[in-house]
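Asks: Using only what follows, build the 3D model:
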Amino acid sequence: MNPQNFSLEKLARLVQGECVGQHDLQLAGLASLEHAAPQHLAFVNAEKYIDSAEQSKAGALIVTAALKEQIKSKQNFIVVANPYLAFAILTHVFEKKHTKTGIESTAQIDASAIISDSAYIGHYAVIGEHCVVGDETVIQSHCKIDDGVEIGKQCLIDSHVVLTGQCKLGDRVRIHANTVVGGEGFGFAPYQGKWHRIAQLGSVRIGNDVRIGSNCSIDRGALDDTILEDGVILDNLVQIAHNVKVGANTAMAAKCGIAGSTTIGKNCIFAGAVGVVGHINIADNVTVTGMSMVTKSISEAGSYSSGTPMLESLHWKRAAVRFKQLADVPLTQLMKKLDHMQSQVESLESTFKLRK
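Replies: Predicted coordinates:
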């Protein structure tokens, strides 16, 4: 944690909140309600956490005005409209900052590369010909920045990241350990029982404020570029194939896989392990729930799901048997049985009416 303390009043100003209680109370960090100490600030985001807030030892709480009125045992608050957003903003205040600049002695940098004086290049990093590294960008140890790669300002490139294929990164991009951006896309032409490799001639373009987790692969395009627009966030273990375009502020959780030449709109949310086939289009503001398989284009905003939800094992086995039996019956035969049953019901209804 950052050893610096901040007053409750100053923290309230940073999130444009109202300071209630001891304005000069010194706080040393953020913590959960359960584990907070008197020097910590915690947040309360819903009524279901009020009991935990009452019992918490936190020195101050981030709350809404309505929640504040329900918490009687506390006196120190930051009152805001959105406590979770305020918490997110204040995490940056207490985050440990990287302050070193310069180039470590073991780094290997081509003479043609342009490196900002305010950037940091870690041990054993390798930077190729005609690369550009912007102001205040941090490149950690053992990274490989291949020829022609451009990195914007205030980026973080974590250890063992590979940037290749002449990819271009915007400002404030964060790429975590062991990720590869600009690697060769999976392109092969089948002919006479063999796969013939297609050279990948495109690149990768990444916008501003993009976050890419660890162990991800963002493949360069075959001809056109693979594109991640501003504000895209990817969890760990995400695969983006060649020529994919991901719209601004779209988020993907771990183990999502997007096949080649698919276009995904803005402000989409893909939960964990979603798979998307290639050469389709997905509209803006689409949510896809976990482990779904998207096999065709989605033209309207909304939430989409596929797959089988969890059941007790015995129930699932019974359902699987019935599903297989259903699949084995031709649809026309089912329709005939339903028509026959409907006729019998109508006949019985007529008989009852006549008897009355």
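Asks: all contacts plus neighbour counts: C-alpha atoms, from now on.
Replies: Noted.
Asks: how about the helices in this protein?
Replies: 8-14, 50-55, 65-70, 83-94, 313-328, 331-355 (DSSP state H).
Asks: Residue 246 is nearest to which of those?
Replies: Closest approach to residue 246 among the helices of the chain (CA to CA): helix 83-94, 24.3 Å.
Asks: Pull out the buried residues from the closest one.
Replies: Residues of helix 83-94 classed as buried by neighbour count (16 or more other CA atoms under 10 Å): 83, 84, 86, 87, 90, 93, 94.
Asks: And the furthest pair within these?
Replies: 83 and 94 (16.5 Å).
Asks: Also this sequence, please, to line up against the first:
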Amino acid sequence: MKSISFFSKKNLSLREIFLNSKINKNFIVNDVKPLDTAKNKDLTFFDSIKYKSMAAKTAAGACITTKSFEKFIPAKVEKIIVKNVLLELAHVLKKIYSNADIDYPDFTLKKAIKKKYKTVKFGNNVLVGKNVKIGNNTVIGSNTIIEKNVIIGKNCIIGSGNIIKNTLLGDRVVTQDNCKIGQKGFGFIPIKGKNIKFPHIGKVIIGNDVEIASGCTIDRGSVDDTLIGKNTYLDNQVHIAHNVKIGDNCMIAGQVGFAGSSTVGSNVSIGGQAGISGHLKIGNNVKIGGGSGVVKDIEDNQIVMGYPAVKFRDFLKKNKKINNE
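Replies: Below is the predicted model of the structure:
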């Protein structure tokens, strides 16, 4: 899908952003990106040893990090040394993207103009923002709001009472009633009795043939994007937090919750009310039992269950032992 940003950006140089830091290689910052996708005019950040291998390969022009982590970053990358990487990153994002820390109302919303979208069917009281693109033969249910710059593909069915913002939808996507997609995630930094809001400059990208059942909430990415792969189905009341990436052909049952920045492979099945902790990697062809709590990475082709989730065979052994006591 086409790369697009939903937030206005200020063109600032490194020296304008980091007024109190010594900058050797000054340049206008093109964007703020994760370690693995940043280019030579982008700013990135490195705050966890878990991402050491990404840091070593980053092509970013500059990186916010700590004194103890700077040794892992390539010599050509300008290093901005701070004590609290995420706090500094929040301040930087606020400078560059001043309106991404709060979801302000979209005052461009107007009643859908049917002449503009000749092949689209609208229910009652649909509001559409500026520069919205909707593909042919798509159906939009009553009382749905589609905010500015959203792109919806062909032959989609958008249920009633949906709110969609900061999102790109593929073709033949179904969202049932009362879904909210593209809102700011649960991102803030508690410090000295105050919560510092963390701007979310990413978006939600939903692939072709995805189905999202009623009452699901999908947060946009913070610095990265939130992704749902093609032909993935979500049951009712699934929550997907910022930066989560879900692969193709996944089946996710009701009330499953994903914490931020976890990655799920393709052909994964997750039972109802399971919880996936943040910053985890779940492989391909994995099955996770209902009610499980996943707190560590899962390799390909595994079946797990329980809290904490363990291999299914170990889960059965443990419960058999408990039942025999």
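Asks: Let me see the TM-score of these two.
Replies: The TM-score (TM-score structural alignment, normalised by the length of structure 2) is 0.60; 205 aligned residues with a CA RMSD of 2.2 Å.
Asks: Among the buried residues of helix 83-94 of structure 1, which one lies nearest to residue 250 of structure 1?
Replies: Using CA to CA, the buried residues of helix 83-94 of structure 1 come closest to residue 250 of structure 1 at residue 84, 19.6 Å.
Asks: Trace the closest one over to structure 2, please.
Replies: Structural alignment (TM-score structural alignment) places residue 84 of structure 1 against a gap in structure 2.
Asks: My guess is residue 84 of structure 1 contacts residue 61. True?
Replies: No: with contact defined as CA atoms under 8 Å, residue 84 of structure 1 does not reach residue 61; the gap is 11.5 Å.
Asks: Identify the residue spatially nearest to residue 267 of structure 1, adjacent ones excluded.
Replies: Setting aside the residues directly before and after it, residue 267 of structure 1 is nearest to residue 250 in space (CA to CA, 6 or more residues apart in numbering), at 4.5 Å.
Asks: And the one you found, how far from residue 110 of structure 1?
Replies: 36 Å (CA to CA, to the nearest Å).
Asks: residue contacts, residue 209 of structure 1?
Replies: 170, 171, 172, 173, 174, 230, 231, 232 (CA atoms under 8 Å, 6 or more residues apart in numbering).
Asks: filter those residues to the buried ones?
Replies: Counted by 16+ other CA under 10 Å, the contacts of residue 209 of structure 1 give 170, 171, 172, 173, 174, 230, 231, 232 as buried.
Asks: among those, which are in strands?
Replies: Using DSSP state E, the subset of those located in strands is residue 174.
Asks: Tabulate the buried ones among the contacts of residue 209 of structure 1 (TSV), appending distance to residue 324 of structure 1.
Replies: Formatted as TSV, these follow (distance: CA to CA, whole Å):
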residue	distance to residue 324 of structure 1
170	51
171	52
172	51
173	48
174	47
230	45
231	44
232	40
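Asks: any idea which of the buried ones among the contacts of residue 209 of structure 1 is closest to residue 40 of structure 1?
Replies: residue 174 (27.7 Å).
Asks: Correct me if wrong: that closest one contacts residue 210.
Replies: Yes: between residue 174 of structure 1 and residue 210 there is a contact under CA under 8 Å: 6.4 Å.
Asks: most packed of the helices of structure 1?
Replies: helix 8-14 (a mean of 18; mean count of other CA atoms under 10 Å).
Asks: how about that helix, which residues of structure 2 does it hit?
Replies: By TM-score structural alignment, helix 8-14 of structure 1 lines up with nothing in structure 2.
Asks: now that helix: how far from the chain's centre is it?
Replies: 29 Å (CA atoms, centre = their mean, to the nearest Å).
Asks: That one packs against which elements?
Replies: If contacts are counted by 3 or more CA pairs under 8 Å, 6 or more residues apart in numbering; DSSP states H and E, helix 8-14 of structure 1 sits against strand 18-20, strand 77-79.
Asks: how about JSON lines for those, with distance to residue 265 of structure 1 and mean neighbour count added?
Replies: Formatted as JSON lines, these follow (distance: least, CA to CA, whole Å; neighbours: other CA atoms under 10 Å):
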{"stretch": "strand 18-20", "distance to residue 265 of structure 1": "37", "mean neighbour count": "18"}
{"stretch": "strand 77-79", "distance to residue 265 of structure 1": "35", "mean neighbour count": "26"}
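Asks: nearest to residue 303 of structure 1, of these?
Replies: Nearest of the helices and strands packed on helix 8-14 of structure 1 (CA to CA): strand 77-79, 32.9 Å.
Asks: measure residue 68 of structure 1 to residue 54 of structure 1 for me?
Replies: Per CA to CA, residue 68 of structure 1 is found 11 Å from residue 54 of structure 1.
Asks: any idea how far residue 185 of structure 1 lies from residue 66 of structure 1?
Replies: Distance, residue 185 of structure 1 to residue 66 of structure 1, by CA to CA: 52 Å.
Asks: my bad, residue 163 of structure 1
Replies: 48 Å.
Asks: residue contacts, residue 292 of structure 2?
Replies: So residue 292 of structure 2 contacts 271, 273, 274, 275, 305, 306, 307, 308, 309 (CA under 8 Å, 6+ apart).
Asks: if we go to structure 1, which of those are intact?
Replies: Shared with structure 1 under both residues aligned by TM-score structural alignment, their matches' CA atoms under 8 Å, the contacts from the contacts of residue 292 of structure 2 are 273, 274, 275, 305, 306, 307.
Asks: Pipe the helices and strands packed on helix 8-14 of structure 1 into TSV and attach distance to residue 346 of structure 1 per row.
Replies: Listed next are the helices and strands packed on helix 8-14 of structure 1 as TSV, based on distance: least, CA to CA, whole Å:
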stretch	distance to residue 346 of structure 1
strand 18-20	69
strand 77-79	65
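Asks: Which among those is found nearest to residue 337 of structure 1?
Replies: strand 77-79 (63.9 Å).
Asks: now for the closest one, which elements pack on it?
Replies: helix 8-14, strand 18-20, strand 60-63, helix 65-70.
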